[in-house]
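[1] sequence first, predicted coordinates after that:
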Amino acid sequence: MGDDTAAPRPVRPIPGGPVAAVVVDTPLAHLDRVFEYAVPEELAAAAVPGARVRVRFAGRDLEGFIVERRAAAEHEGRLTPLRKVVSPEPVLTPEILALCRAVADRYAGTLSDVLRLAVPKRHATAERNLPLLPPTVIPYAAEPARDATSSSAGGGDDVGPWSDYPAGPAWLRRLAAGEGPAAAWMALPTRGSDTDWPEALAVAVHAALAGGRGALVVVPDHRDVDRVDTALVRRLGPGQHVRLTADQGPQARYTAWLKVLRGHVRVAIGTRAAAFAPVRDLGLVVCWDDGDDLLSEPRAPYHHTGVVLSLRAEQTGAALLSGGFVRSLRVEADVEAGRLVPVVADHDAVRSAAPRVVVAGEGLDEERDGPAARAHLPSRAWRVAKDALRDGPVLVQVPRRGYLPALSCGECRSPVRCPRCQGPMGLPSAGSGPTCRWCSAGLGPSGFECRSCGSRRLRAAVTGARRSAEEIGRSLPGHPVITSGSGEVHGSVGSEPAIVLATPGAEPVADEGYTAVLLLDAWASLDLPVLDAPLESLRRWMAAAALVRPGRTVVLAGAPEGVTLPAVEALVRWDPGWLASRELGERRELGLPPAVRMAQLRGSRAAVESALSQLRLPAAAQVLGPLPLEAWSRSGAGRGEVGSDGDAGSWHALVRAPLEATAELTDALAALKAVRSARKEADVVAVQVDPVDGW
């Protein structure tokens, strides 16, 4: 990091009182408020609202942000003076402060927790090297903006991919006119770089600039950022936007963030944390692939990026675009409530763009191929891949990484568990022995003996990416095998014939599209131990299937027999909206999220029971539990055993409330956290609103 002792830039004094209201960086919930400090005369010019400061707090020097300068103190006693103005840069703007407060309130968190994620750490060298004032002339505010306005208004050729959607040109026209339309966009499969979803987002950003406003685009991972970055450079020219991702170094990321703050650029793209980028005159916020779990923040207050962007659009009056090949249930609920207007292609356009999806093992496959029709690589999938490899690459999606990530008993199919921690056992490589994926322990000298039936025979419960690569490479010799997954993710591949094997979310983009896509082990995706398993399976399948060339074949292999599965039906029909609507209707009948608001309390049994006794819930709320929280890993293959001794962290309770009682519920949860924090309760209880797993 740069030299923190660098001389501060001269700043122009800002009128303000002798009192600074400061948000102090402390995780204690009962201290989630502003504190007043006296502003020494020598710091009066630099201590502007939004500046970083250092203050004396509870016997320690802590950092914080000035949120207001006051003429008089509300505190009646003597005020402690500010220790130091770390930087006069007003990094916390009023808009971002209001957004962070809204996010903290929505998720029963603290303001300091959100600020820690919203404002990056200072880099003094970046502050010193970047000019304070933006360029006098912003290139894209001239000729390109006029083009965008005219094309958006007339629905001409420059609307690009939006011409395929009946409501698309009208939405762009309103965006360019400075309005704030909110839309849920169901994107068509890839048909070429000029009609792909990144190009559509670039056109939307161009329309926002035409209206004299800025834009913010948030996507799940850096590969998506690369694609949007390329489309924006092609549409706006180089240097007209910045990217904000975790793979940037501290100086590069802070420099990019400062360019947005100081108005050097008015467009920012990035991953999860970019949702808080201080874009000036914000006119458009975009969230791509709302259902991707990478958009869920794993740190307190555990917010979802889609909700953050919705709050930001509501506060600023910006247009909101939530796009993807499928709709998450949260987006579907907003569509049905009228908060989002659907932007979808008509039936004929969908049929023209969607690939041909076939399910291996159906029809005449079993009669023709026998048991091979339902092998790990079914005969039908093998024939499709062999033919497709004549003129391009073939994508093979497998649901699990590794070699053989899960083992089961060869007789009764019971999962094999670690004798030490009860974690899932797997084979990390060919020739190795079974190893626990949690603690790396083996089966011991006595080997495996099934607890259910006594058998000592093992079988693979699921085949991982590396084992699949071996099998497919042998069955289709003469072609290179490219693997993309954990450890090495490829952003793109060429148009030459090759077998590209990838795990969900790691599929490279082929230059001219894939000639075929094989989706193996469908049952493994459908058996995910989460409530959203059908929608998540469909999201994974469609993300891969959308990369195939128009008119080519997608083979779904490993789907359970003898039953009609809605996720499989939605894939074959290429109708994700139907599945989302069906799932949401069932959730309403059962009282499950997102039809209700849910919160989770986690901790030891005694701590959870104590917290429930302290919690003052709204009358309509309902408590479920406490119950033991089964030990499981989101990437694991099953659930472990939990003892009844109530070890710390092994119990949880759920609180369910109607959506209209959300504010009452989150206020009650925030008050609970404050009370337990003030009492210095030894047993910690984690509180999460809208938990994504574990229940």
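    Structure's in. What do you need? Numbers count the residues shown, from 1 in each chain.
[2] all contacts plus neighbour counts: C-alpha atoms, from now on.
    Will do.
[3] just checking, next helix/strand downstream of the longest strand along the chain?
    Longest strand in the chain, counting residues (DSSP state E): strand 60-70. Using DSSP states H and E, the helix or strand that directly follows strand 60-70 along the chain is strand 84-87.
[4] packing partners for that next one?
    The contact analysis (3 or more C-alpha pairs under 8 Å, 6 or more residues apart in numbering; DSSP states H and E) places strand 84-87 against strand 52-57.
[5] just the angle for the strand it packs on relative to strand 60-70, thanks.
    Following axes from the mean of the first three to the mean of the last three C-alpha atoms, to 10 degrees, one obtains 120 degrees for the angle between strand 52-57 and strand 60-70.
[6] contacts for strand 52-57, please.
    Contact with strand 52-57 is made by 24, 47, 61-66, 80-91, as judged by C-alpha atoms under 8 Å, 6 or more residues apart in numbering.
[7] then stretch 334-344?
    Contacts of stretch 334-344 (C-alpha under 8 Å, 6+ apart): 165-168, 182-187, 331.
[8] show me the helices in the stretch 101-250 of the chain, by range?
    Per DSSP state H, counting those that start in this stretch, the stretch 101-250 of the chain carries helices over the ranges 111-118, 124-129, 143-154, 168-176, 197-210, 222-236, 250-261.
[9] which elements pack onto the fourth one?
    Looking back up the chat, that one is helix 168-176. helix 143-154, helix 197-210.
[10] hey, which of those helices is tucked in deepest?
    Highest mean neighbour count among these (mean count of other C-alpha atoms under 10 Å): helix 197-210, with a mean of 27.
[11] what angle sits between that one and helix 168-176?
    40 degrees.
[12] not counting helix 197-210 itself, show me its contacts.
    140-141, 144-149, 152, 158-162, 172-173, 175-176, 178, 187-188, 190, 193, 214-215, 227-228, 231-232, 235-236, 267, 283-284.
[13] another structure for you, compare them:
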Amino acid sequence: MSGAARTAAEVHPIARVLPLLPLAHLDREFDYLVPAEFADSAQPGVRVRIRFAGRLVDGYVVERVESSDHTGKLGWLDRVVSSERVLTPEISALVTAVAARYAGTRADVLRLAVPPRHAKVEGEPSGDMPVVVAPTIDSSAWSSYIHGEAFLDALRASRSPRAVWQALPGEDWAHRIAELACVTVANGRSVVVVVPDQRDLDRVASACEAVAGSDAVIALSAGLGPAKRYRRWLAALRRDVSIVVGTRSAVFAPARNLGLLLMWDDGDDGYAEPRSPYPHAREVALLRAHECGCAVVLAGHARTAEAEALVDSGWAHDLLAPREVVRARQPHVVALADSDHALARDPGARAARLPAIAFDAARTALAANLAVLVQVPRGGYVPSLACGKCRNPARCRRCNGPLSLPSAPGADGAGSPTCSWCGVADTNHRCTVCGSRTLRAVVIGAHRTAEELGRAFPGVPVHTSGGASVLDSVASGPRLVISTVGAEPTAPGGFGAALLLDGWALLGRADLRAAEETLRRWMTAAALVRPGTENGRVVVVAESEIPTVQALVRWDPVGHARSQLEERIEVRFPPAVHVAAIDGTTASITALVEAAGLSDEVEILGPVDLPDGQRAPAGGGEEVLPGDVQRLLLRVPRNAGGALARSLADAQAARSARKSTSSIRVQIDPIRIG
């Protein structure tokens, strides 16, 4: 039908459409006439196609109005892609808030919030709306926490409490989450639970299904596949009440009448989105809770400085157990420095490169028919090598990448030093500094550790968890479980002992969050061990005087988070302030800063050369900057963060309008600053 033959809708004939365009200066609504045949289907929130600059592009109808301020001729909606109103008013407001917080565009945020359409799935019948029966909740477990039962009462009364919950060691935290969710659902309100990975998703979803029934729970993750994921996402959109459990992007799930938003282990770096505008799921959750006024819980065994800042400001409250309860539930923790290895006199301990006390803890647990968890910081066999004489890091002669030992050396040449970047073996490596041919291990990987422990404890089954083979759980009985950080399985009744090896490899990283991340990893593993009253023991190989080690020994994540926050305040880094990291060439950074017109309260740090490892966003993403790039930091007080983001967004829009082609990346409060 030609444009001249078309008739506009009688009521609200103008549709304001947000086109999904990558250009920052086009991040606004454009007015289009609604043909009469689309009068009923072109409602706010639906996907449409419009003609923009001579080509068809996708977009969303934001609203329908009676008139337009545009003085020229208006174009027509080309077609309504689907009558499904996938962009709800709540999610639309959240998308706008996230784009403003991270100096991005709504089109980029929408790509994260709304999955691609699957036409066949959308045409499937919805089926009957599931009836959610209010389950009977035994809230006695919450009496172990100060104000725990009062928090449940607030949820039952449909109030919106905000809390930072420190789960006790050995706690069935997934079941506690299910209880919070079911109390909320019983009042006719939905719940969104966000977890770091698929293992946690399966665990929480199963716990929720056990309490509320499978019909009430929707599990969302990127690994489902386009059709299955979109089917479940539509179920969350169409249901009046549901419990949505998912990974990072589930924080945008279109759950109706949201009553509770809960995030488990908010310090996990998997919550940092690797795609523009690089939002962190925790910050999105807080923005959503603020926009819709729902209850919010940040939970975990450890605590981040960001969570402590929320408690410190009074925005959220502590949900803690009394110290006597913590002491009764925690395992007995002992710290031992690397130098104490020399004190080992047991041949088995020397063979397993364990301190004697760690070897004894493992032997005692195995003798009691209990499993032993051994946490190592790196996977592989020997993931890092150095010169055996001068300790200079061993590098590849071809590409200067780090050399590692992927497997045990063999007579056929297998297990030769191999480059971690280009994969080329270097059988005749010679140190470029001193010329020595000897090599030494800098870090011992999980497979080498498993080999050593297998020799030290003959006849004991040895399992490894990490990389492409992650165990969810292990059977009962004596066994050794060697796990990389973050891949620890569970054991029936808890592990008898946990050995946390090579602590210096975690604590020694040049990272602002190294101490916080190390304690989080240690506490996650230690929480899987039986209480000290049941002879559960944890041995951490690290200097006992280090504050992070002491926080583990005392099981004091709150005190450690408070000290981390105080340090951030002193050195003026997030969350004490807001920081924008601008990566690009010198010319592009200079042009952007000049266009932003920064105020006097903005402190400029740098620029400095950007390391190779940070040319792609943390977590791996679609954008990789070219070589010879620099990073400039802009630091402002917290109350000026919004103004800084607006200035940078306006500068990027001006740069886009000038059709600048140079690569540049803007990240607000990135998890990796240095």
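    That came in fine, so what should we check first? Note that the structure is a prediction, hence the values are computed from the model and not measured.
[14] out of the contacts of stretch 334-344 of the first structure, who's nearest residue 549 of the first structure?
    Within the contacts of stretch 334-344 of the first structure, proximity to residue 549 of the first structure (C-alpha to C-alpha) peaks at residue 187, which comes in at 15.3 Å.
[15] map that closest one across to the second structure for me.
    In the second structure, residue 187 of the first structure lines up with residue 167, judged by TM-score structural alignment.
[16] close enough to count as contact, its match and residue 301?
    Yes - between residue 167 of the second structure and residue 301 a contact is recorded at 5.1 Å, counting by C-alpha atoms under 8 Å.
[17] just want to know which of the two has more residues nearby.
    residue 301 (27 against 20; other C-alpha atoms under 10 Å).
[18] just give me the match in the first structure for that one.
    By TM-score structural alignment, residue 301 of the second structure lines up with residue 325.
[19] ok, residue 441 of the second structure next?
    In the first structure, residue 441 of the second structure lands on residue 460 (TM-score structural alignment).
[20] now do the one helix or strand that match maps to: distance to the chain's middle.
    Using DSSP H and E, residue 460 of the first structure sits in strand 458-462. On the basis of C-alpha atoms, centre = their mean, to the nearest Å, strand 458-462 of the first structure sits 31 Å off its chain's mean C-alpha point.
[21] which residues touch it?
    By C-alpha under 8 Å, 6+ apart, strand 458-462 of the first structure touches 400, 404-410, 413, 415, 448, 521, 524.
[22] let's see it at 7 Å
    Strand 458-462 of the first structure is contacted from outside by 404-410, using C-alpha atoms under 7 Å, 6 or more residues apart in numbering.
[23] repeat that for stretch 658-674 of the second structure.
    Against stretch 658-674 of the second structure from outside (C-alpha under 7 Å, 6+ apart): 102, 277-278, 511, 574, 578-584, 588, 625.
[24] would you agree residue 570 of the first structure falls within a strand?
    No - counting by DSSP: H, G, I helix; E, B strand; the rest coil, residue 570 of the first structure falls outside a strand, being helix.
[25] isn't it right up against residue 579?
    Yes - using C-alpha atoms under 7 Å, residue 570 of the first structure is in contact with residue 579, at 6.2 Å.
[26] of those two, who's got more company?
    Shown here are residue 570 of the first structure and residue 579; by other C-alpha under 10 Å, residue 579 has more neighbours (23 against 19).
[27] residue in the second structure matching the more buried one?
    That one, residue 579 of the first structure, aligns with residue 560 by TM-score structural alignment.
[28] next: residue 412 of the first structure.
    Per TM-score structural alignment, residue 412 of the first structure is aligned with residue 390.
[29] burial count for that match?
    Residue 390 of the second structure: 14 neighbours (other C-alpha under 10 Å).
[30] now swap in residue 330 of the second structure and tell me
    26.
[31] could you find the closest non-adjacent residue to the residue in the first structure that it lines up against?
    Under the alignment by TM-score structural alignment, residue 330 of the second structure pairs with residue 354 in the first structure. Excluding the flanking residues, the one nearest residue 354 of the first structure by C-alpha to C-alpha, 6 or more residues apart in numbering is residue 189, at 6.2 Å.
[32] so that neighbour makes contact with residue 353?
    Yes - Residue 189 of the first structure is in contact with residue 353 according to C-alpha under 7 Å; the separation is 6.2 Å.
[33] no further queries at this time; thank you.
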